[in-house]
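*Asks:* Here is my input, please return the structure:
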Amino acid sequence: MDIFTALQTAVTGLKAQSYAIDNISGNIANSQTTGFKRIDTSFVDLIAEQTPKHEVSGTVLAQSQLSNSIQGNITATNVPTNMALNGDGFFTVQTKSGDANGQPVFNGSNLYTRRGDFTVDKDGYLVNGAGSYLLGDNLDPVTGQTASSGPIKINNGTLPAKQTTAITYNANLPRTPTTNATATGGSALYAPTNASTSVTTDTSTTATGLQVTAASASDFIDHSVVGPSLTAYTASGAPVSVTTRWAKVQDYASASQPAVWNLYYAAKSDVVGGSTAWTNTGTAFAFDSSGQLTSPAVNASTGVSSVTIPSLTVDGTTVGDITLNLGKNALTQYATSSGSVTTNALTQDGYAAGSLNSVSVSTDGKIVGAYSNGSSLAIANVGIVRFINPDGLKQESGGNFRQTLDSGNALTGLNGTTVVGSNVEQSNTDIASEFSKMIVTQQAYSANTRVMSTAQTMMSDLLNVIR
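*Replies:* Okay, the predicted model is just below:
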């Protein structure tokens, strides 16, 4: 290695430090850029080929070193469609290539970003501050199935009504119910004069057409306890108030004669005294000596015991067949001091028509719409991917990254990452650290200039020898 080579080496050192200060300045400039990932500088030595024991330190090469795997701070924004990723992962986005018929046209090339300051544009699409459109699955809020895949669009259309088809119920029936007839009659059991028309104790079949007439309603109410009340919905979204009562029709005597309850619902929503008839749902709910439900049996595969309430009709309005779902151990008969029914869970799957009031983002990446009818339904799934080597991505403008061979293929799924709604991820630039690197870089740059001046002086001395 001669003096001229030393001069060239010092030049590469200047270039390397210039590259480093360029990255430092960019990091500082983007210290407040949402989702920005700083670029560090790594230096690689290039040793000229020499014989053993005569190696010479050669030139230097500066390379960028991404910090995509380093999390930035997460801060609240109070914008419901803003999102931050806590953990690994990137949002999948596309950029707009133009407009056609008043609608954006996308270039079809997927990019990836941590910039989650998404807001709804005039067309309903979710766009971040750099103009990238969020991709994912648009869901049918009624069925929960994927309606389309691509740019997520918030639909402000009316949510159609859904007919009630299933009720989920969880409760404890008192082993000894306290009824109006308990104190005077000495028995809480309901034993009508014409039992064949209003009660069933046969657990092998489902009876239909069993009804307590309005004339006999007073006696029925005196020998029964209040059950759950809820609002069901017809196919058009009309609300129907359903009032129920439980009547115990048989005490436990042996395994072949279990305790049996019947469930009734009122034919009218306005239940006053004996002014309405009561319809038996037609199923004998049987319990063993320990208070466990034995019939209807729990399905081994689903873990749910289900019965059908045929043609549920209130105030002359027919809702339709309703499936009553009872989870494992969801309906029991334990002794209680109050002698009344304890309802632990009661839900139904119907609702009236409604309009979208607001949206929010769940931790699993679902965009949930809150509707005016009180329903909260998933309307989209956010497209989130992971990379084996996120630092191998190619960085582009707007906080976007492009997949490369070094990064590996995009892997779908959160894998432990959570989505934080109404928040954004800040830049992972540390100003103090960048200032420290700036001082070191400046000193290294000055040292390289000193090498250049020294080499130049030595060359001048060499030329003077010739003279």
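
*Asks:* from here on, contacts and neighbour counts on C-alpha atoms
*Replies:* Will do.

*Asks:* All the helices of the stretch 101-250 of the chain, in order from the start?
*Replies:* For the stretch 101-250 of the chain, helices defined by DSSP state H, counting those that start in this stretch occupy the ranges 182-185, 217-222.

*Asks:* and of these, who's closest to Val451?
*Replies:* helix 217-222 (103.5 Å; C-alpha to C-alpha).

*Asks:* and the closest one, which residues are buried?
*Replies:* 217-222 (16 or more other C-alpha atoms under 10 Å).

*Asks:* quick check, nearest of those residues to Asp364?
*Replies:* Ile221 (47.7 Å).

*Asks:* I'd like to know how far the closest one sits from Tyr264.
*Replies:* As judged by C-alpha to C-alpha, to the nearest Å, Ile221 and Tyr264 stand 11 Å apart.

*Asks:* Another for comparison:
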Amino acid sequence: MGLYGVMRTGVSGMNAQSSKLGTVADNIANSGTTGYKRAETEFSSMVLSQGSGTYNSGGVQAHTKYAITDQGSMSFTTSKLDLAVDGNGFFIVSDGTGAGSQQALTRAGSFVPDGDGFLVNTAGYYLQGYPITGGAAPSVVANGLGGLQPVNITQNQLEATPTSTGTLHANLPDSAAVGDVVSTSVVVYDNLGNEKQIRFEYEKITDTSVVPIPATAEWELTVTGDVTAPVGPITLQFDTATGQMIGAAPVNVPITNGNTVPFDLSQSTHLDADFTITSVEADGNSPSSVESVEFGDDGTLYAIYENGDRRSIYKIPLADVPSPDKLDPMSGNLYRPSIDSGDVRVGFPGEAGLGDLQVGALEGSNVDLASELTSMIESQRTYTANSQVFKAGSDLLQELVNLVR
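*Replies:* Just a heads-up that it's a prediction; the model follows:
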């Protein structure tokens, strides 16, 4: 090989250092990019076969790797739509909202709604999530990215939920006489969100002032008001030794233009105190529009209505691979699985080794500027040294050519 080998070795060294300077330049340029993972250049030697008494110079080969598993610093923001992963895992995003869109992984969680209400990050990629319908928890496709949809926070339609369950716990006074009546009313909602009022009326039918005191005290309950038909009278029994209700079956109340609502009375009591409502609750709501949306720490996206109700509409999963540093990087802080990275595994934040979701935070770049500037100086000096090797070989070759003149 001789002098030509020396020159080729110098060129190999300059190319390798050029590659390293390229990664340094990218790292410095993206030191403020959300979710950016620094690139690193490593070198391996290329050795040629050697002859007796001679040395054939080889060269150096540059290899690029990415520090994807290194956590960036957290910076907290005022946006409830900014997300960061503390630990393992990536957000799943797509390059479009229609069929045929390509999905990818990212750590950049700065999401804002576009004109159609879809959440997109700064690279224009759409956040993916599982839609929640009917309040049922979504099922996860553990080994793939199927079943995911672009997250849309536009909920323009009015939402009215009819009452489906109710609770009414009351204390019925032991001191009441036979024939005494106490009552209360509860507001519920029909199928169109109209307020309906139902009346619970209790009448005492057992005399508990006699001696010996009866083992049970009985009241008759009648439910009237906005019901398709009156309910009762239903006999309610209480243990006079403890004051607790006996056989506490729910009372089914048919609401006008609504559901038949089971009311739980099980914790009602019969004690020597005034008639008191100790617990009352009925679900449902009148027509209301969405005021805002926000994420929960478990990845659930909630729609907050003007009347204060909250409804879960999406759940955001995280994806991971066995070797994240072997993912294929793409423009926009995106990564795609490769043969070396292994297959994708999908789950929810905080489960099965996946990281926690930080709401109102962003993960910064994991670039250390001081280290990059040091590497830049080292590469610059090494590149210059390799260029001198090339020049020395070129000069010696010129001397050799001049010998024939």
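
*Asks:* What does the TM-score come to for these two?
*Replies:* TM-score for the superposed chains, counting by TM-score structural alignment, normalised by the length of the second structure: 0.78, backed by 385 aligned residues with a C-alpha RMSD of 4.1 Å.

*Asks:* Asp88 is in contact with Ile384 of the first structure, correct?
*Replies:* No. Counting by C-alpha atoms under 8 Å, Ile384 of the first structure does not reach Asp88; the two are 9.7 Å apart.

*Asks:* so what's the residue most central in space within the second structure up against?
*Replies:* The centre of the second structure sits closest to Gly299, judged by C-alpha atoms, centre = their mean, with a distance of 2.5 Å. By C-alpha atoms under 8 Å, 6 or more residues apart in numbering, Gly299 of the second structure lies in contact with 315-317, 348-349, 357.

*Asks:* most neighbours, which of the residues you listed?
*Replies:* Counting neighbours by other C-alpha atoms under 10 Å, Pro349 leads the contacts of Gly299 of the second structure with 27 neighbours.

*Asks:* Report the secondary structure state of Val6 of the second structure.
*Replies:* helix (DSSP: H, G, I helix; E, B strand; the rest coil).

*Asks:* next one: Thr449 of the first structure
*Replies:* Going by three-state DSSP: Thr449 of the first structure is helix.

*Asks:* for the stretch 101-250 of the second structure, what spans make up the strands?
*Replies:* When assigned using DSSP state E, counting those that start in this stretch, the strands of the stretch 101-250 of the second structure occupy the ranges 103-106, 112-113, 119-120, 126-131, 149-150, 159-161, 166-171, 181-189, 195-204, 216-225, 231-239, 245-246.

*Asks:* against the first structure, where does the third one fall?
*Replies:* Think strand 119-120 of the second structure. The aligned range for strand 119-120 of the second structure in the first structure is 126-127, by TM-score structural alignment.

*Asks:* For the residue nearest to the centre of the second structure, give its distance to Val321 of the second structure.
*Replies:* Counting by C-alpha to C-alpha - Gly299 of the second structure and Val321 of the second structure are separated by 19 Å.

*Asks:* hmm, back to that, what is the nearest of the contacts of Gly299 of the second structure to Ala39 of the second structure?
*Replies:* Of these, the one sitting nearest to Ala39 of the second structure (C-alpha to C-alpha) turns out to be Leu357, at 25.0 Å.

*Asks:* Now check the first structure for the residue matching that closest one.
*Replies:* Under TM-score structural alignment, Leu357 of the second structure pairs with Val419 in the first structure.

*Asks:* Just the element for that match, please.
*Replies:* Assigned by DSSP states H and E, Val419 of the first structure belongs to strand 418-421.

*Asks:* List the contacts of that strand.
*Replies:* Counting by C-alpha under 8 Å, 6+ apart, 80-87, 360-365 sit against strand 418-421 of the first structure.

*Asks:* any chance of those in JSON lines, plus secondary structure and distance to Thr429 of the first structure?
*Replies:* Listed next are the contacts of strand 418-421 of the first structure as JSON lines, based on DSSP: H, G, I helix; E, B strand; the rest coil; distance: C-alpha to C-alpha, whole Å:
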{"residue": "Pro80", "secondary structure": "coil", "distance to Thr429 of the first structure": "25"}
{"residue": "Thr81", "secondary structure": "coil", "distance to Thr429 of the first structure": "24"}
{"residue": "Asn82", "secondary structure": "coil", "distance to Thr429 of the first structure": "21"}
{"residue": "Met83", "secondary structure": "strand", "distance to Thr429 of the first structure": "19"}
{"residue": "Ala84", "secondary structure": "strand", "distance to Thr429 of the first structure": "17"}
{"residue": "Leu85", "secondary structure": "strand", "distance to Thr429 of the first structure": "17"}
{"residue": "Asn86", "secondary structure": "strand", "distance to Thr429 of the first structure": "17"}
{"residue": "Gly87", "secondary structure": "coil", "distance to Thr429 of the first structure": "17"}
{"residue": "Ser360", "secondary structure": "strand", "distance to Thr429 of the first structure": "29"}
{"residue": "Val361", "secondary structure": "strand", "distance to Thr429 of the first structure": "27"}
{"residue": "Ser362", "secondary structure": "coil", "distance to Thr429 of the first structure": "28"}
{"residue": "Thr363", "secondary structure": "coil", "distance to Thr429 of the first structure": "26"}
{"residue": "Asp364", "secondary structure": "coil", "distance to Thr429 of the first structure": "27"}
{"residue": "Gly365", "secondary structure": "coil", "distance to Thr429 of the first structure": "26"}
